[in-house]
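Participant: predicted coordinates and the sequence they were generated for:
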Amino acid sequence: MRQHYFLMNLLLFAIMFLSLQQSRAPKLTCRMSHVRVTRLCASCTRSHVTCHVSYVPPLKFQRGFTLVETLVAASILAILAVAIYLSFSTVIGATVASRAKVAATLLANEQLEVMRNLPYSEVGLVGGVPAGVVTRETEVVRDGYTFAVVTAIRNIDDPYDGTIESSPADTAPADYKLAQVTITCAKCADFAPVELATTLAPLGVEGESGNGALFVRVIDAAGEPVSGATVRIVNGEAFPAIDITDITDLNGRYQLVDVPPGELAYMVTVSKSGYSSDITHAPSLENPDPVLPPATVAAGQGTSLGFSIDKTSAISVNTLLEDCSVVGLADFSLWGEKLIGGEAESEPVYKYLSELVADGNGSLVVGLLEWDIYRVRPEGLTYNIVGTTPAFPFALAPGTNASARVLVRAQNPAGLLVRVRDLGAGTPVADAEITLARGLFSVSEYSTTTSQGGCEPEGSVYFAGLESGGSPYELTIVHPSYQTIVDDSIVVDTPWQEVVFSLSPQ
């Protein structure tokens, strides 16, 4: 009996448990109020069990937070916490940057105040013009910050009383001095350089110094002024020696007033990050007549110098055979037409001339090139150049990345590359019959076209197997649309030569 009672109670509890797992909709739930057992007769072996079950209202089902609800709440809390942290860190960063800015401003004012209290004759840079006791670059630690201090001091030729370039010229052009202090902090976050300037004037009227002035103007390839270009001026003959580094203004100009006179005494270098450079060159054995010699400054006069710089470029070169197969380790020279010397009687001295060698895959990247018109020629005794794409001379624009293919052939023993182009358009001329003859030797070829196979550039012919030296060759160029050209002065005296002819239309 107890077992039945236990099983019935277990069943009822199971029903109650399952009912709690259902939805929130109310359901009937029963529970056993009491159990009465009645024995019907003494001889009966079975008893009659009467179970009175009463029904009560269902238990109210109550739920906690689900996993999804918990994750959503945690995400919202995390977002709020991150936003608060970022706001706090921004405020802290702004406070730190403000402290660094205040410290830098106070330091700049301090540097200017020191110069204001110096004797006027000592307000200048060590090794600069005007000469003085102030160091151009120094590091100073203030409030835990390490600042770089750059000081520039210049003589100013005020136009109020005339300038050294006016007529009549101002014989005392150094009217007053302009001092500028620039503070930078490499390790400070969000720190903008602090620049402060002041003017300093002598107590009395300036007198004649017997000095002159040097004016530098910097332009780009288009003739526009280059601001912020670095100008370095060195005069080792002066006492004390002069070594000044400064930058050009918004008009690309830098003026150095009241400098000691000197003949070919001032070396000037102009540069800028990402740009080419330009420099004066002293006469030497290699360059006896430089195009831009050192500047000469005369007493009471101004000397003007012009420099041209622009963004650098690069050329990616591939060396190939005429069937487009790669040739590794081919050597050649690349040079530009700009000269730094040799405009008079001496041999030309090119600003850029370099011997280059392609890698094993026939590739080479030539960078940091100035805008110029470039040419190529073979070097060594292995290969001759039979053509280039694009055709050289090649005009390289500032700030560009160009590509070129150089076609080569083994030397045998000398060769002549002939290129023909239209006189007006400058474009290559295809299908021109070109004949090279000397004595019993005569060879005719047609200038290449783009429809021909291989990698040969249009409008060229390469004559191989020629003999160096001897009498001149005669070259004849015939094309139905152009006037015929005959040149009997073609001298082949090197393993490789190139000639270019411009054809006039009929």
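Facilitator: That came through, no problem.

Participant: okay, CA-based contacts and neighbour counts for the rest of this
Facilitator: Noted.

Participant: which parts of the stretch 1-150 of the chain are strands?
Facilitator: Here the stretch 1-150 of the chain has its strands, by DSSP state E, counting those that start in this stretch, at 29-38, 48-56, 137-142, 145-156.

Participant: contacts for the last one, please.
Facilitator: Contacting residues not belonging to strand 145-156 are listed as 100, 104, 123-125, 129-130, 134-141, 173-188, 246, 256-258 [Cα atoms under 8 Å, 6 or more residues apart in numbering].

Participant: please indicate which of those residues are buried?
Facilitator: 100, 104, 123-125, 129-130, 134, 136, 173-185, 246, 256-258 (16 or more other Cα atoms under 10 Å).

Participant: could I get the strands of the stretch 1-150 of the chain as a markdown table with distance to N109?
Facilitator: A markdown table is the format used below for the strands of the stretch 1-150 of the chain (distance: least, Cα to Cα, whole Å):
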| stretch | distance to N109 |
| --- | --- |
| strand 29-38 | 89 |
| strand 48-56 | 91 |
| strand 137-142 | 13 |
| strand 145-156 | 12 |
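
Participant: winner for burial among those?
Facilitator: strand 145-156 (a mean of 21; mean count of other Cα atoms under 10 Å).

Participant: from the chain's centroid, how far away is that strand?
Facilitator: The chain centre lies 26 Å from the centre of strand 145-156; the measure is Cα atoms, centre = their mean, to the nearest Å.

Participant: what angle separates that strand from strand 137-142?
Facilitator: Here the directions of strand 145-156 and strand 137-142 differ by 140 degrees (axes from the mean of the first three to the mean of the last three Cα atoms, to 10 degrees).

Participant: next structured bit after strand 145-156?
Facilitator: Later in the chain than strand 145-156, the nearest helix or strand by DSSP states H and E is strand 176-184.

Participant: which strands and helices lie in contact with that next one?
Facilitator: helix 67-116, strand 145-156, strand 194-200 (3 or more Cα pairs under 8 Å, 6 or more residues apart in numbering; DSSP states H and E).

Participant: so for P240, which of the ones you listed sits nearest?
Facilitator: strand 145-156 (16.3 Å; Cα to Cα).

Participant: and K311, what does it touch?
Facilitator: K311 neighbours (Cα under 8 Å, 6+ apart): G274, Y275, S276, E370, P398, G399.

Participant: ok, how many other residues are close to the closest residue to it other than its chain neighbours?
Facilitator: Nearest in space to K311, with sequence neighbours left out and distances taken as Cα to Cα, 6 or more residues apart in numbering, is Y275 at 4.1 Å. Other residues near Y275 come to 20 when the count uses other Cα atoms under 10 Å.

Participant: list the contacts for Y275?
Facilitator: The neighbours of Y275, taking Cα under 8 Å, 6+ apart as the test, are I309, D310, K311, T312.

Participant: ok, structure two:
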Amino acid sequence: MVATAVLFLFIGGISVVVDASMRVVGTARAKYIGATFAQKKIELARNLPYDDVGTVGGIPPGLLPQQESIQVGALNYDVRVTVYYVDDPYDGVAPTDLLPVDYKRVKVAVTWDGPFASNSPLELWTDISPKGVETLAGAGTLSLQVFDSLGAPVVGADVLIVNDQVTPAVNLSTLSDSSGRVLLPGALACVECYEVTVSKDGFTTDRTYGTDEVDIPNKPHISVIEGEVSEASFAIDKTSTIHYKTVRTAEYNYAPINSVQMHVYGSKLIGTTALGEPVYAYDQMIVTQPPNGEIYVGNMAWDQYTVEIPLGSAVEEAGTSPLVPFALSPGQELTFYMVVAAST
């Protein structure tokens, strides 16, 4: 019996060692394949003409795809390429340096999932310099800043830039840096053509608007002027939730009442109509639901909100808690009570 137990322990120990060894070998092989893909992209970029060193739909534009999926056996590789101009401080930096396009930096990030999935991206990068003097003919610099509700920079915000009015068209996804900035020299010049949307997981969204959405937008699509820096700022923060509850008056012991329609709007404006009327960032009709006369509304932005009972409703407002307009902070969960009585 003792000999059998010892044998089982011995076999079990060998199995653990073999399993660990296979994982080490498998992980090393998966990493080697990922590094090979990254190195091939780097070599491809180095062998391209300088004007073609860029990404399809990116700034600067070029021949390198922004994303590529490659399957090797049970491993699925995701290869992402980013190309951007570097503004070397040797000759000053933007906005003082009106030609902040000293050279291009190519970065390749590879991740993979499967039996030996990556824990973090495998990254390689290289700098590629022009053969002559830096130029920015027909282009300018797009400078975007992302803040939170207190004015602090937001790191790692998702920034989507779309422009189908230039050739080649732009469709670029990038992230704000450690100072909340996205700096893109080499953006082709055009008027109110760069559509920018800024977001982040668990955060609100801020974006530009076209005249097809708002007659006179406060933040129109961005124009880029040749040889100049075009700046725009965006504010995002954690989303909030409002729990609306509609109840009867005190004589009914504040019993819940269902199917009450309410008009909710904030104070932030995205622009005005041609007649000068305000267009609110948030302006919605909501209806409380049975059985308890309530409704949860999430993904709300921080703002001052007003809640009203529309004219012609069967009920009218008899009081609210908190009083309107009320302030909603980033990341807050707020309960709002609307006390109603029969319309008179």
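Facilitator: Alright, I've got the coordinates. Predicted model only: the values in this text are computed from it and were never measured.

Participant: ok so, going back, most neighbours among the contacts of K311 of structure 1, which one?
Facilitator: E370 leads the contacts of K311 of structure 1 on contacts (other Cα under 10 Å) with 25 neighbours.

Participant: what residue of structure 2 takes the place of that residue?
Facilitator: Taking TM-score structural alignment, E370 of structure 1 has A301 as its aligned residue in structure 2.

Participant: circling back: of the contacts of Y275 of structure 1, just say which sits nearest to A169 of structure 1.
Facilitator: I309 (31.1 Å).

Participant: any chance of JSON lines for the contacts of K311 of structure 1, columns secondary structure?
Facilitator: Below are the contacts of K311 of structure 1 laid out as JSON lines (DSSP: H, G, I helix; E, B strand; the rest coil):
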{"residue": "G274", "secondary structure": "coil"}
{"residue": "Y275", "secondary structure": "strand"}
{"residue": "S276", "secondary structure": "coil"}
{"residue": "E370", "secondary structure": "coil"}
{"residue": "P398", "secondary structure": "coil"}
{"residue": "G399", "secondary structure": "coil"}
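
Participant: in structure 2, which of these remain in contact?
Facilitator: Contacts conserved in structure 2 for the contacts of K311 of structure 1, counting by both residues aligned by TM-score structural alignment, their matches' Cα atoms under 8 Å: G274, Y275, S276, E370, P398, G399.

Participant: quick one: V500 of structure 1 from V420 of structure 1, how far?
Facilitator: According to Cα to Cα, to the nearest Å, V500 of structure 1 stands 6 Å off from V420 of structure 1.

Participant: let me fix that, I meant to ask about D243 of structure 1.
Facilitator: Distance from D243 of structure 1 to V420 of structure 1, by Cα to Cα: 52 Å.

Participant: kindly report the same for Q411 of structure 1.
Facilitator: 22 Å.

Participant: do W371 of structure 1 as well
Facilitator: For W371 of structure 1 relative to V420 of structure 1 (Cα to Cα), the value is 25 Å.

Participant: these two: who's more crowded?
Facilitator: Per other Cα under 10 Å, whichever of W371 of structure 1 and V420 has more neighbours is V420, with 25 against 22.

Participant: what range in structure 2 does the strand or helix carrying L475 of structure 1 sit on?
Facilitator: For L475 of structure 1, the host element (DSSP H and E) is strand 473-479. Against structure 2, there is no aligned range for strand 473-479 of structure 1 (TM-score structural alignment).

Participant: and that strand, how far out from the chain middle?
Facilitator: 48 Å.

Participant: mind checking the SS state of the aligned partner of A299 of structure 1 in structure 2?
Facilitator: By TM-score structural alignment, A299 of structure 1 lines up with E226 in structure 2. Secondary structure state of E226 of structure 2, per three-state DSSP, is coil.

Participant: just tell me what T141 of structure 2 corresponds to in structure 1.
Facilitator: By TM-score structural alignment, T141 of structure 2 lines up with A213.

Participant: cool, G58 of structure 2 as well?
Facilitator: Under the alignment (TM-score structural alignment), G58 of structure 2 maps onto G128 of structure 1.

Participant: show me what contacts the most centrally placed residue in structure 1?
Facilitator: Centroid-nearest residue in structure 1: G274, 4.9 Å away (criterion: Cα atoms, centre = their mean). Residues near G274 of structure 1 by Cα under 8 Å, 6+ apart: K311, T312.

Participant: let's see that with 10 Å instead.
Facilitator: Contact partners of G274 of structure 1, counting by Cα atoms under 10 Å, 6 or more residues apart in numbering, are D310, K311, T312, S313, L368, G399.

Participant: before we move on, what about W496 of structure 1?
Facilitator: By Cα under 10 Å, 6+ apart, the neighbours of W496 of structure 1 are 377-379, 381, 383-386, 411-417, 464, 466, 468.

Participant: in ChimeraX, how would I select the buried members of those residues?
Facilitator: To isolate the buried members of these in ChimeraX, using 16+ other Cα under 10 Å:
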select :377,378,379,383,384,385,386,411,412,413,414,415,416,417,464,466,468
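
Participant: what is the burial count for the closest residue to V297 of structure 1 other than its chain neighbours?
Facilitator: Leaving aside its chain neighbours, V297 of structure 1 sits nearest to P261 (4.8 Å; criterion: Cα to Cα, 6+ apart). Neighbour count for P261 of structure 1, taken as other Cα under 10 Å: 20.

Participant: now which residue in structure 2 aligns to P261 of structure 1?
Facilitator: P261 of structure 1 maps onto A189 in structure 2, by TM-score structural alignment.

Participant: how near is that match to G312 of structure 2?
Facilitator: 51 Å.

Participant: just I33 of structure 2 next, same as before
Facilitator: For I33 of structure 2 relative to G312 of structure 2 (Cα to Cα), the value is 68 Å.

Participant: hang on, the earlier thing: how many residues are close by the match of A299 of structure 1?
Facilitator: Neighbour tally, E226 of structure 2, other Cα under 10 Å: 19.

Participant: doesn't T135 make contact with it?
Facilitator: No - using Cα atoms under 10 Å, E226 of structure 2 is not in contact with T135; the gap is 11.1 Å.

Participant: what sits in contact with each of those two?
Facilitator: In contact with both E226 of structure 2 and T135: G186, using Cα under 10 Å, 6+ apart.

Participant: can you find the partner of E337 of structure 1 in structure 2?
Facilitator: By TM-score structural alignment, E337 of structure 1 lines up with S267.

Participant: equivalent analysis for G204 of structure 1, please.
Facilitator: Matched by TM-score structural alignment, G204 of structure 1 corresponds to G132 in structure 2.
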